[in-house]
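# structure, please.
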Amino acid sequence: MTPVTYYVYRGGMPSPCQLPDSLAVVVAGTAGSGKSTLGRAIAERLRAPLVDLDSVTTPLLDALPSDALGGHWLTSPHALAIRAGRYAALRATAADALSTAGRVVVVAPFTAELAGGAEWEALRTALAPTEPHVVHVDGDPSVLASRRFSRGATRDAHRPDTPSVDPKIDVLSVDAELSTAQQLARVLPALGCRRPVDTDADIFTREFDAVLFDLDGTLVDSTASVVRSWRRFAEHFDVSMEALHANHGEPARTLVSLLLPAERHAEALAHVTDLEVTDAAGLHPIRGAAEFFASVPPQRRAIVTSGSVPIATARLAAAGYDRPAVFVTVDDVVNGKPNPEPFLLAAERLGVDPARCLVVEDAPAGIAAARAAGCAVLALTGTTAEEELTADLVVDGLDAVRVEVTGSGALRLAPTVVSLYR
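The predicted structure is shown next:
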């Protein structure tokens, strides 16, 4: 398949996308998952036509008298036939958009399609010869139910409870707990829209003795897990989520001290630790992180996290990482990030000068700590807005760069040519 360069716009600046000459993106998810919002955002970034099941069929169905259907169209005795007709209209509209524009983003629950079988084959046939990229948005059922209740759509009152689907086809899973920007940061690179690497950055001319890795959002894609755990914490203790979002990357004890009186700190820390350890199951590495981490000699790498030992250990194990010899957690320091103490301690334990350390981070608090320690900083998008990442280099995945060992034994960072169409 021939790659074609398109440009998407982030903050007014164009970024190249190596897209195939024909591209279909299918965004699936149950009601309340945020699939329509994400689908629209993808379509805007790709400048592709958006075909949404609700936009194509719901106005017509809502205009029909319910007595003609034997009830609301979602619960009508003819519901199966109505579904078949809705999806037939969706497929035909999507096929027209794809054949004329070369790209299309299609949004619907796609419950039956995710299970494979005849419905999935009908969708594939409609979009042929392009093989669709399927993005599946899913999340905590209680959150999705709350969103449906909050939006107050009439059809939701008639919608039967539909459990989340375990896809039987290949999908890119996206957590509904993430913001749209965070979801885009995971979807766009998979479609070929990569953040350009500044190959002239000074960081590529430097030599290092060690690499110090943050954990959450850097090695492990735990952002949704963190948000979910702290949301449940906020609901349990009846506190605002705003302070949590504003202080991402700082230790839990700092967040707890901002939100609750001193006499409740121990209880709160124990509660959030239990939430985060329990939610760690099923976490995965960040794009390219496992390979990048493995490429650094074991004696020259460390993990420096704001998490506690139980939380950090659970997330490392879930994502398949071996615990490094130098493993600095919040339990090892008096002052956590954004104070430089965690990175200074890691450098000391490795026996290296902090000024010859490369720090890999994703959060402003961690970047501030690394800079204060005198380290160079490589930042990853996906958690925080790019304009807040004041690092020596910003990338959208650790597969965009690599570590090389020079003839003298020093470590150097080098850009990687990423090709999605091999």
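
# please count neighbours and contacts with C-alpha atoms only from this point.
Fine.

# number of residues surrounding Gly282?
Counted with other CA atoms under 10 Å, the neighbours of Gly282 add up to 11.

# for Ala63, same thing?
Ala63 has 8 nearby residues by other CA under 10 Å.

# same question, Ala68
Ala68 has 10 neighbours, counted by other CA under 10 Å.

# surely it forms part of a strand?
No. Judged by DSSP: H, G, I helix; E, B strand; the rest coil, Ala68 forms no part of a strand; its state is helix.

# state the distance from it to Ala312.
Separation of Ala68 from Ala312 (CA to CA, to the nearest Å): 58 Å.

# equivalent analysis for Val27, please.
The value you get for Val27 to Ala312, if CA to CA is used, is 32 Å.

# likewise for Thr205?
32 Å.

# go on, Ser257?
20 Å.

# who's more crowded, these two?
Ala312 (26 against 14).

# tell me the helix or strand right after whichever helix or strand the more buried one is part of.
In the assignment (DSSP states H and E), Ala312 maps to helix 309-319. Downstream of helix 309-319, the first helix or strand assigned by DSSP H and E is strand 326-328.

# what about that following strand, distance to the chain center?
On the basis of CA atoms, centre = their mean, to the nearest Å, the separation between the geometric centre of strand 326-328 and that of its chain is 26 Å.

# what of stretch 242-260?
For stretch 242-260, the distance to the chain centre is 21 Å (CA atoms, centre = their mean).

# how about the strands in the stretch 151-300 of the chain?
172-175, 210-213 (DSSP state E, counting those that start in this stretch).

# which of those strands sits most buried?
Most buried of the strands of the stretch 151-300 of the chain, by mean neighbour count (mean count of other CA atoms under 10 Å): strand 210-213, with a mean of 27.

# roughly how far is it from the heart of the chain?
23 Å.

# my read: Arg86 touches Thr57, true?
Yes. Between Arg86 and Thr57 there is a contact at 6.0 Å, judged by CA atoms under 8 Å.

# which residues does Trp120 contact?
Neighbouring residues of Trp120 by CA atoms under 8 Å, 6 or more residues apart in numbering: Ala112, Glu113, Leu114.

# who wins on neighbours among these?
Neighbour-wise, those (other CA under 10 Å) top out at Leu114, 21 neighbours.

# please tell me how far that one sits from Thr180.
Applying CA to CA to Leu114 and Thr180 gives a distance of 22 Å.

# likewise for Val220?
19 Å.

# and those two? which has more neighbours close in?
Between Val220 and Thr180, counting by other CA under 10 Å, Val220 is the more crowded of the two (24 against 16).

# I have a second one here; can you model it like the first so I can compare?
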Amino acid sequence: MDHHPAAFLFDLDGLLLNTEPIHGQAWTVAARHYGLELSEVQVLSLRGRRRQDCAEQVDRWLAKPVGADALLAIQQPYAKAHLPKAPAMPGAETLVRYGHDNGLPMAIVTSSSEEAVSFKSRPHPWLNLIQTRVYGDDPALVRGKPHPDPFVLGAQKLGCATSECWAFEDSTAGRTSALAAGCLVWVLDSTKPEQLNGNPRTIKTLQRAIDDLVNTSD
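Here you go, the predicted structure:
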């Protein structure tokens, strides 16, 4: 697992783009519309999961369920209005360009739909360096995160074994998915001490992964 990676598998939201606060607020607005004030724990538990899965979960939390579609009718307009304003995460563009410049196959493995990725990515042309994508609505995807299917599919699309891939994640669902798929997982979490051995590894900034890559290449 300590070898140089054969490929990079990147989450998008909260890893390459700082969209998670917007997603969290969008679900908060939708739940509040139907009388529920989401707790911080509830909002965090939605991270990394597909939109439909999140809507169904929020609906289960409601005292009087209204259905996923009713929640999405409130959540989606808020998200679409604010997500294009989301900045890149620190070090994200540098890491992607490192992979591109060094000929590493790369894929985005996200729970977001293809449409959502399109409008979130538009202000960030450097994301076009990653041509291979696994979307939350990918027709080949049976189950989303936290199941291993998204990262298994991403590795297959790149022609690599998951055990040869470095996966970059920030959410519990994403970390669980990538670990179950057999990847070496780098978890971006600025609130926890860094752990650069074993699997998963915890980093406060994406620059730490670049430093490790440079050291591995020496």
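
# for the equivalent of Ser111 of structure 2 over in structure 1, which three-state class applies?
Counting by TM-score structural alignment, Ser111 of structure 2 lines up with Ser306 in structure 1. Three-state call for Ser306 of structure 1 (three-state DSSP): coil.

# which non-adjacent residue is nearest the aligned partner of Ala7 of structure 2 in structure 1?
Ala7 of structure 2 maps onto Ala210 of structure 1 when the alignment is built from TM-score structural alignment. Distance criterion CA to CA, 6 or more residues apart in numbering; nearest residue to Ala210 of structure 1, sequence neighbours excluded, is Arg300 at 4.6 Å.

# how many residues are close by the one you found?
Other residues close to Arg300 of structure 1 by other CA under 10 Å number 20.

# likewise for the one 4 residues further on?
Taking other CA under 10 Å as the criterion, the count of residues near Val304 of structure 1 is 29.

# which residues touch it?
Leu212, Phe213, Asp214, Leu215, Phe327, Val328, Thr329, Pro342, Phe343, Ala346.

# select from those residues the one having the most neighbours.
Phe343 (31 neighbours).

# any idea how far Glu40 of structure 2 is from the residue nearest to Leu206 of structure 2 when sequence neighbours are not counted?
Using CA to CA, 6+ apart and skipping residues adjacent in sequence, the residue nearest Leu206 of structure 2 is Gly91, 5.3 Å away. Gly91 of structure 2 sits at a distance of 26 Å from Glu40 of structure 2 (criterion: CA to CA).

# host element of the aligned residue in structure 2 for Ala347 of structure 1?
Taking TM-score structural alignment, the alignment pairs Ala347 of structure 1 with Ala155 from structure 2. According to DSSP H and E, Ala155 of structure 2 maps onto helix 149-158.

# before we move on, back to that, what touches both of Arg86 and Thr57 of structure 1?
Common neighbours of Arg86 of structure 1 and Thr57 (CA under 8 Å, 6+ apart) do not exist.

# and Ala101 of structure 1, how many neighbours?
Neighbours of Ala101 of structure 1 (other CA under 10 Å): 14.

# meant to ask about Thr172 of structure 2
17.

# likewise for Ala314 of structure 1?
17.

# I'd like the distance between it and Leu380 of structure 1.
From Ala314 of structure 1 to Leu380 of structure 1 the distance is 22 Å (CA to CA).

# what does Ile203 of structure 2 align to in structure 1?
Using TM-score structural alignment, Ile203 of structure 2 sits opposite Val395 in structure 1.

# what sits closest to its match if chain neighbours are left out?
Leaving aside its sequence neighbours, Val395 of structure 1 sits nearest to Leu380 (CA to CA, 6+ apart; 5.2 Å).

# report the contact partners of the alignment partner in structure 2 of that neighbour.
Superposed on structure 2 with TM-score structural alignment, Leu380 of structure 1 falls opposite Leu188. Remark: with contacts taken as CA under 8 Å, 6+ apart, Leu188 of structure 2 is in contact with Leu15, Phe168, Glu169, Asp170, Thr202, Ile203, Lys204, Thr205, Leu206.

# ok, and the most crowded of those residues?
Highest neighbour count within the contacts of Leu188 of structure 2: Glu169, with 30 neighbours (other CA under 10 Å).

# what's near enough to touch that residue?
Phe10, Asp11, Leu15, Arg175, Val185, Trp186, Val187, Leu188.

# at 6 Å what do you get?
Contacts for Glu169 of structure 2 were tallied using CA atoms under 6 Å, 6 or more residues apart in numbering; they are Asp11, Arg175, Val187.

# give the contact list for the residue nearest to Asp189 of structure 2 when sequence neighbours are not counted.
Closest residue to Asp189 of structure 2 apart from its sequence neighbours, by CA to CA, 6+ apart: Lys204 at 5.3 Å. Lys204 of structure 2 makes contact with Leu188, Asp189, Ser190, according to CA under 6 Å, 6+ apart.

# the second one: how many residues sit nearby?
Using other CA under 10 Å as the criterion, Asp189 of structure 2 is surrounded by 19 other residues.

# hang on, the earlier thing: isn't the match of Ala7 of structure 2 right up against Ala355?
No. Judged on CA atoms under 6 Å, Ala210 of structure 1 makes no contact with Ala355 at a distance of 10.0 Å.

# list the contacts of the longest helix seen in structure 1.
Counting residues, the longest helix in structure 1 under DSSP state H turns out to be helix 79-101. Applying CA under 6 Å, 6+ apart, the contact partners of helix 79-101 of structure 1 are Leu53, Val104, Ala126, Leu127.

# now it, how far from the centre of its chain.
29 Å.

# now the helices for structure 2?
Going by DSSP H, structure 2 shows helices at 20-33, 40-45, 51-61, 68-82, 92-101, 114-121, 149-158, 172-181, 207-217.

# tell me which of the ones you listed sits nearest to Asn128 of structure 2.
helix 114-121 (8.5 Å; CA to CA).

# okay, the angle between the closest one and helix 68-82?
Helix 114-121 of structure 2 and helix 68-82 are oriented at 20 degrees to each other (axes from the mean of the first three to the mean of the last three CA atoms, to 10 degrees).

# now helix 114-121 of structure 2 on structure 1. Mean distance?
Averaged over the aligned pairs, helix 114-121 of structure 2 sits 2.0 Å from structure 1 after superposition, using mean CA distance after the TM-score superposition for structure 1.

# how about that helix: buried residues?
Under the neighbour-count criterion of 16 or more other CA atoms under 10 Å, helix 114-121 of structure 2 has Ala116, Val117, Lys120, Ser121 buried.

# stretch 251-261 of structure 1 now?
For stretch 251-261 of structure 1, a neighbour-count test (16+ other CA under 10 Å) marks Pro251, Ala252, Arg253, Leu255, Val256, Leu259 as buried.
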